[in-house]
Structures are given as structure tokens and as C-alpha cells.
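> After the sequence you'll find the predicted model.
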Amino acid sequence: MTISAIAAMRYLKLFAAQREDKVLFGYVWKIIPFLWVYSFIIAILPILGISSYTTEPYNISCTINWTGSSLEDKMYVILSVVFGFGIPLLICITCYVLIFKQLTCRNNAIRAPRHMESRLVKTAFAVMLCFMLAWTPIA
């Protein structure tokens, strides 16, 4: 979720020109507690009886029960994938597509050099690729 919050804040910062930094700073103080609560809810569900935590094969760390056969285990795995991977990925893609479209429109309107646009596209692509490479094997 943090990466999607960064994408959303990047969009707001770039295209909310009428907003002051003070207002955007206020958004940050709303987003941070939301991220903590969102993550806490997903993490606490196994402790409350929906699915369970189990040890990794070498007993090094614990993880959610990915291979559980109960309905709760399967539902929690689906919930984790959707809310921990799918929604953040969708938010990131949406924000970066909107940023790219806005930059393309601005650059076409003012005939500005495309250096900033290409740098942003490369950065966004690298961030999204790293996120997908890191989380797709788990999801």
C-alpha cells in the first residue's frame, strides 16, 4: 500500500497546482494512519481466527497459511492477494497512467522538451516492475 500512496501523492503533487504544500502535507497525515490501520487489519485477521500463521519450511520465520485447506485459509489468501497486491497495483497503474496522460497533454500544448516525461515514464516503469517482480511470486 505504501507504493500506491506514493503514486497517489506524486499525482496530487504534480497536478494539484492550485493546492498549497500545506494542504498536501495534510493529506500525508491522513494517509499514514490509513496505511497503518489497513495493514493492521490484514495482519490481525489470522490472530482473530480467520486463517492462521504457520512457520516457513525451515522454521526461520512465520507466514500466513498459504496451503491451508479450510475455507478460512483460502478466503484469507484471496483477501491478502486482492487487498495486499491487486488493489495497490491497480492504484499505482491508474496514478501513473494519469500522470503520463497529463504530461503528454502538457508537453504537446507547450511543446516542451520530453526529457521530464521520459524520465518519469522510466521511473514509473522501474517502480512498477520491481513491485511486480517482488510480489508476484508470493501472490
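In hand now; what should we look at?

> From now on I want contacts and neighbour counts done on CA atoms only, so please keep to that.
OK.

> what separates Thr123 from Leu89, distance-wise?
Per Cα to Cα, to the nearest Å, Thr123 is found 15 Å from Leu89.

> this is the other structure I want to compare:
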Amino acid sequence: FAVVGKPFSIISFFSHRWMFGWIGCRWYGWAGFFFGCGSLITMTAVSLDRYLKICHLSYGTWLKRHHAFICLAIIWAYATFWATVPFAGVGSYAPEPFGTSCTLDWWLAQASVAGQAFVLSILFFCLLFPTAVIVFSYVKIILKVKSSTKEVAHYDTRIQNSHILEMKLTKVGRNIYFSLLCWV
């Protein structure tokens, strides 16, 4: 989105108003929602994959490259669905209060029961549920690493190297968690 969308908001920022008309606003809002939702769901899938590979070792033996591609296709279809729903009349995209970029029209969404249901749906399916899965995954990974620390001390260095890898994954999980916390 940074390459495709940010130039629009930068130009509008320096002009102190949205410069690209109604269609440009709808496209920009759609792209922002699409890439934002898709990115968060991708992070969710990565955290779930790591959880399954670390906490349920048999999972890692059957996952192949084509499974990852299928998962990515489903993720971006999911993001496309949620970003496109406002075009079906449930909501819309409109300029934000400062008028230099566009997003979901939150005021219009509150005007009807369908709009309110849409807002609650995206809140749950595009933010709360993915965040809960990420938090669950990394908490379970951290607990698994902590519980295996004592066991690893009794094995040879090869297994200790595996433990070091798990610790690195835990640190990555913490980084993702805190970046998600800042993002929200």
C-alpha cells in the first residue's frame, strides 16, 4: 500500500484536501482496507503456522509449499471480500475528517442496522479474532519454550541448537505481538 496508496495521501496532504475525486477516494479507501486486512490476516496465519509447528510437531511434516500458496490465496480472497462489501451498499468509502485521505465512511455505517452489523462484523473478523489468534499462538509458543527449557538442558548440543531456534522464534513472536499492539 505504501507504494500504491501513499503518494495519493501525500499529494492531498500538501494540498490540504483530497485531490483525486470520488472514484479515487473509493479506490484509496478500498486499497487501504484491503492491504490492512490482508496483512493482519497473513500475520495471523504465520502465527498459527508457527504455533502448530512448534507445539504440535507432527503438523510440520505434512505442510508443503502448495499449502502455503493455497493459504495465501484464501487470505487475500478474504481481504478482498471484506474490502469490497462497502460497494454492495452496506457502507462506503469517504474522506477522513482532515480530508487528506479516505477510509470507511464510519458515519454512514452507523446510519442503518445493516451498516452497524457490518462495522461489528469487520471489528470481529478483521481485528479482534485475528488478534486473539495471534496472541493465543504466541502465548502457547512461549509456554512451550519455557516448559522445554529444563528438558533441553539434559540433551546433546544438537537439541540445544533446536532450543535456540525456538527461542529466536519466540522473540520474533514477541516482536510481532508488540508491533500488532502498536498498530492497533
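Received the coordinates, thanks. Every value quoted in this text rests on a predicted model; they were computed, and no experiment measured them.

> Could you check which of Thr123 and Leu89 of structure 1 is surrounded by more residues?
The neighbour count for Thr123 of structure 1 versus Leu89, taken as other Cα atoms under 10 Å, is higher for Leu89 (19 against 12).

> need the contact list for Ile47 of structure 1.
Residues in contact with Ile47 of structure 1 (Cα atoms under 8 Å, 6 or more residues apart in numbering) are Tyr53.

> Alignment lookup: it to structure 2.
Counting by TM-score structural alignment, Ile47 of structure 1 corresponds to Phe87 in structure 2.

> Then Met75 of structure 1?
Counting by TM-score structural alignment, the partner of Met75 of structure 1 is Ala117.

> Mind listing residues that contact the helix or strand where its match lies?
Assigning secondary structure by DSSP states H and E places Ala117 of structure 2 in helix 113-123. Here helix 113-123 of structure 2 makes contact (Cα under 8 Å, 6+ apart) with 82, 90-91, 108-110.

> Stretch 58-69 of structure 2 now?
Residues from elsewhere that reach stretch 58-69 of structure 2 (Cα under 8 Å, 6+ apart): 52-53.

> Which residue lies nearest the spatial centre of structure 2?
Among the residues of structure 2, the one closest to the centroid is Leu40, at 0.2 Å (Cα atoms, centre = their mean).

> my guess is it contacts Pro130, does it?
Yes: using Cα atoms under 8 Å, Leu40 of structure 2 makes contact with Pro130 at a distance of 7.1 Å.

> Which residue, other than its chain neighbours, is closest to Ala153 of structure 2?
Closest residue to Ala153 of structure 2 apart from its sequence neighbours, by Cα to Cα, 6 or more residues apart in numbering: Gln160 at 7.2 Å.

> now the helices for structure 2?
Counting by DSSP state H, one finds helices in structure 2 at the ranges 6-15, 21-55, 59-62, 65-84, 106-109, 113-123, 129-152, 157-183.

> To Gly99 of structure 2, which of these lies closest?
helix 6-15 (8.0 Å; Cα to Cα).

> what's the angle between the closest one and helix 21-55?
Angle, helix 6-15 of structure 2 to helix 21-55, by axes from the mean of the first three to the mean of the last three Cα atoms, to 10 degrees: 130 degrees.

> quick one: helix 6-15 of structure 2 aligns where in structure 1?
Per TM-score structural alignment, helix 6-15 of structure 2 has no counterpart in structure 1.

> now that helix: how far from the chain's centre is it?
25 Å (Cα atoms, centre = their mean, to the nearest Å).

> Thr100 of structure 2: which of the helices of structure 2 is closest?
Thr100 of structure 2 lies closest to helix 6-15 among the helices of structure 2, at 5.0 Å (Cα to Cα).

> Next, count neighbours for the match of Met75 of structure 1.
Using other Cα under 10 Å, Ala117 of structure 2 has 14 neighbouring residues.

> do the one 10 residues further on as well
Counted with other Cα under 10 Å, residues neighbouring Leu127 of structure 2 total 16.

> repeat for Pro95 of structure 2
As a burial measure, Pro95 of structure 2 scores 20 neighbours (other Cα under 10 Å).
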